[in-house]
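Enquirer: The following comprises the amino acid sequence and a computationally predicted model.
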Amino acid sequence: MVFGSFIAGATSEGGGAIAFPVFTKVLQIDPADAKVFSLAIQSVGMSAASLVIIAMGVRVEWRVIRWAGVAGIPGMVLGAAVVAPLLSSAMIKMSFTFLVTSFAVTLFMLNRRMRLCHDRLPDESGYESWIIALAGFVGGVMSGLVGNGIDIITFSVMVLLFRVSEKISTPTSVILMASNSIVGFLLHIFVIDGFTPEIREWWLAAIPVVVVGAPMGAMLCSLLDRQVIAKGLIFLILIEFISSLWLIPMTPSVVLVSLLMLVVFSLLYYGMYSVRRYEPIGSD
């Protein structure tokens, strides 16, 4: 979590994006427990990072936080209470891997050349709020499955479809993931009863680390160029992809779900990238 908390504050991937793979692939901890820990620790670390972002006056898109945050609540409930019990642990692990891998491919294509970006969310037709809300709902479902997702998916929509700079999208996704983590954490405490004494011990041990690491990551992110942020994300996702292929048993059902996730999200991300409606004036 020393590394994970720093990533949580500096990128659009929450600390759970580090904790979940390490817990499930290296330490062989049940994905359900890894998910609850991810939500619990992000509710502290990313909330601390959010306070630093706000205190520093870092620019964020509050409209995205409101729309996606509200829609992410029912998504979180659906993912945690309904969808998660239906999937095997291997399927859950690979679903997350191919979600972020498909995004990394598109992000790589997007940053092969210099491009113009918006510094705010375009507001032309009113459809933007519904698109962001849908992204928040789908991201909430993924967060309910693996403890992380609403930040990645909303970040993807902001960057790929609306052409908003990573400098704005990243701190926006940090605040959004913090709020969604709090909702998920409370859900597992008071409704699902998934916050076990063992997870509580892990959580208490990691809190002193993440309340320092996540704000430091947020401060560094405010100083970095957007292309550096994008390259950092791609590198982390590459590690996630390789480790999944190496450590997760590839049964026919897992391969089928993995390919389905890869195709669906790749088409979705490429479709957003292909839309020219929100292209800044002067772009190629």
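Expert: Structure's in. What do you need?
Enquirer: contacts, neighbours, all on C-alpha from now
Expert: OK.
Enquirer: mind listing the helices for the chain?
Expert: Per DSSP state H, the chain carries helices over the ranges 2-10, 16-21, 31-55, 62-78, 89-110, 127-146, 150-156, 166-190, 197-221, 226-247, 252-274.
Enquirer: any chance of the ones you listed in TSV, plus mean neighbour count and distance to Asp119?
Expert: As requested, those are exported to TSV (neighbours: other Cα atoms under 10 Å; distance: least, Cα to Cα, whole Å):
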stretch	mean neighbour count	distance to Asp119
helix 2-10	26	18
helix 16-21	24	26
helix 31-55	24	16
helix 62-78	22	13
helix 89-110	21	17
helix 127-146	25	15
helix 150-156	30	14
helix 166-190	25	7
helix 197-221	19	16
helix 226-247	16	12
helix 252-274	17	17
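Enquirer: Nearest approach to Pro280 belongs to which of the ones you listed?
Expert: Ranking the helices of the chain by distance to Pro280, with Cα to Cα as the measure, places helix 252-274 first at 12.9 Å.
Enquirer: How far away from the center of its chain is that closest one?
Expert: What separates the centre of helix 252-274 from the centre of its chain is 17 Å, taken as Cα atoms, centre = their mean, to the nearest Å.
Enquirer: next up, a second structure to put side by side with the first:
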Amino acid sequence: MSAVRPMELHTEKTPYTAPERLTRGQKAKRWFRKYFLEGQHLEDDAAEQLANLPPNPSLGDLLFIKYRKFVAMLIPFLLIHTFWWATAIRHNFFRWYPDYWHMPLTMVLGSFVGGMTSEGSGAVAFPVMTLALHIAPGIARDFSLMIQSIGMTSALVCVIFMKVKIEHRAVILGTAGAIPGFIIGVHYIDPLFTGPQKKMLFVSIWTAFAFALGILNSHKKRSTFRDIPEFCFWKGFVLFITGVVGGIFDAFAGSGIDICIFSLITLLFRVTEKTATPTTVVLKGINAVIGFYYRAVMMGDIDQMAWRYFALSIPVSSFTGPVGSFLGSHLHRQVVAAFVYILEAIALTGFLFTRPSWQLIAVGGCIILGGFVFFSVLSKFGAILMARIEERRRKEQHNGVTH
């Protein structure tokens, strides 16, 4: 199991030398490279292939190794646009743009953020539709699932083809829990809440997640892992239960499984965000398709407005989703976190501008506070687990040296 830890240097004393003075341009260049060109964490075999690329690569080496990241963005774009343009021309989708143009425009940002961060594009679509456009939460939920089945699966293809490192067990077990969670949520939990209550729940839960991300980024030099360390039954069970909770969130907001799994594997299991973020992209893409299928085929009551929004937003999401995923895999974690903070601040402000009742504000405040406490405790448990793992490994190393 590979771990990413702060580097410790042990050097002999050397004569003092004055530090190199950098010009403003050099400082700006170094800052930009640190935060915007940090680089990707690839699967081990992909990193080895890239490192051992021959001086005169073949066409296959160029397409599938050297320029893999660009080919990864091109594949979903060409595939989806081919089918979309043929269908749009046949059924004249263009006649709906004068009345429904605002959602394709919204999804330029939505799918970009969905591919880049640990939040799905529904984290943008749902608040815009419910808070700004005053569309029923049920329609917003369905549209979020539908458009993420395009944007997030396009980003999923990009992640898989680029061979960016993901935590496969989190995807499998999280999805296994999310499926029954979504079915239970859409039939029995979603009907319990009114429209304003669903808006409050969305804003409160996602704001609590922003606090979780803040807690994570407050530990500047924490030890992290590329995979869940020392995986065992109880860790798999926790992933499954977290998937159930995330599936329930998906049932009323069209998004949630991604932030639940992200919070768990980063705060408790100490997986690096460079692995956790593409993991949630893959997870959300799979579960968006499942949720869309269940609502469209098994339940069959998706509103016509959601279908039209979906039809018009497909060409946008199939492009900006992979672009966001590509850029996000290169950005520093604090830059990605900043996008989440801004989004949640806008969503919270938008909710307050709708002038909700004081009861909703009070309940929402309690959820945010409770979420902050919960994520803080989760982070503490994660620190304890990390200390135990490191202590156990030190003992193993010591015993190995002794013997």
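Expert: Great, that's in hand. Note that the structure is predicted; figures quoted are calculated from it, not measured.
Enquirer: Turn the helices of structure 1 into TSV, columns for distance to Arg120 of structure 1.
Expert: Shown next, in TSV, are those (distance: least, Cα to Cα, whole Å):
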stretch	distance to Arg120 of structure 1
helix 2-10	19
helix 16-21	26
helix 31-55	17
helix 62-78	10
helix 89-110	18
helix 127-146	12
helix 150-156	13
helix 166-190	8
helix 197-221	18
helix 226-247	14
helix 252-274	17
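Enquirer: Of those helices, give the one that comes closest to His118 of structure 1.
Expert: Comparison of those against His118 of structure 1 by Cα to Cα identifies helix 166-190 as nearest, at 9.0 Å.
Enquirer: which residues in structure 2 does the closest one align to?
Expert: Structural correspondence for helix 166-190 of structure 1: residues 273-297 of structure 2, per TM-score structural alignment.
Enquirer: Off-centre distance for the matching stretch?
Expert: For stretch 273-297 of structure 2, the distance to the chain centre is 9 Å (Cα atoms, centre = their mean).
Enquirer: again, but for stretch 131-147 of structure 1
Expert: With Cα atoms, centre = their mean, you get 9 Å for stretch 131-147 of structure 1.
Enquirer: so where is it in structure 2?
Expert: So stretch 131-147 of structure 1 sits over residues 238-254 in structure 2, by TM-score structural alignment.
Enquirer: go on, stretch 94-110 of structure 1?
Expert: With TM-score structural alignment as the criterion, stretch 94-110 of structure 1 aligns to 200-216.
Enquirer: That stretch: average distance to aligned residues in structure 1?
Expert: Its matched residues in structure 1 lie on average 1.6 Å from stretch 200-216 of structure 2 after superposition (mean Cα distance after the TM-score superposition for structure 1).
Enquirer: What of stretch 148-161 of structure 2?
Expert: Averaged out, stretch 148-161 of structure 2 is 0.5 Å away (mean Cα distance after the TM-score superposition for structure 1).
Enquirer: Can you pull out the residues in contact with that stretch?
Expert: Residues outside stretch 148-161 of structure 2 that contact it (Cα atoms under 8 Å, 6 or more residues apart in numbering): 68-69, 72-73, 75-77, 111, 114-115, 120-122, 278, 281-282, 284-286, 288-289, 292, 314, 317-326.
Enquirer: same deal with stretch 197-217 of structure 2?
Expert: The contact list for stretch 197-217 of structure 2 (Cα under 8 Å, 6+ apart) reads 127, 130-131, 137, 252-253, 259, 263, 266-267, 334, 337, 340-341, 344-345, 347-348, 351, 360-361, 364-365, 367-369, 371-372, 375-376, 379.
Enquirer: again, but for stretch 262-276 of structure 2
Expert: For stretch 262-276 of structure 2, using Cα under 8 Å, 6+ apart, the contacting residues are 4, 40-41, 118, 164-167, 209, 212-213, 216, 223-229, 239, 242, 277, 280, 329, 333, 375, 378-383, 385-386.
Enquirer: Now that Met162 of structure 2 has come up, it's in contact with Lys69, right?
Expert: Yes. Between Met162 of structure 2 and Lys69 a contact is recorded at 5.1 Å, counting by Cα atoms under 8 Å.
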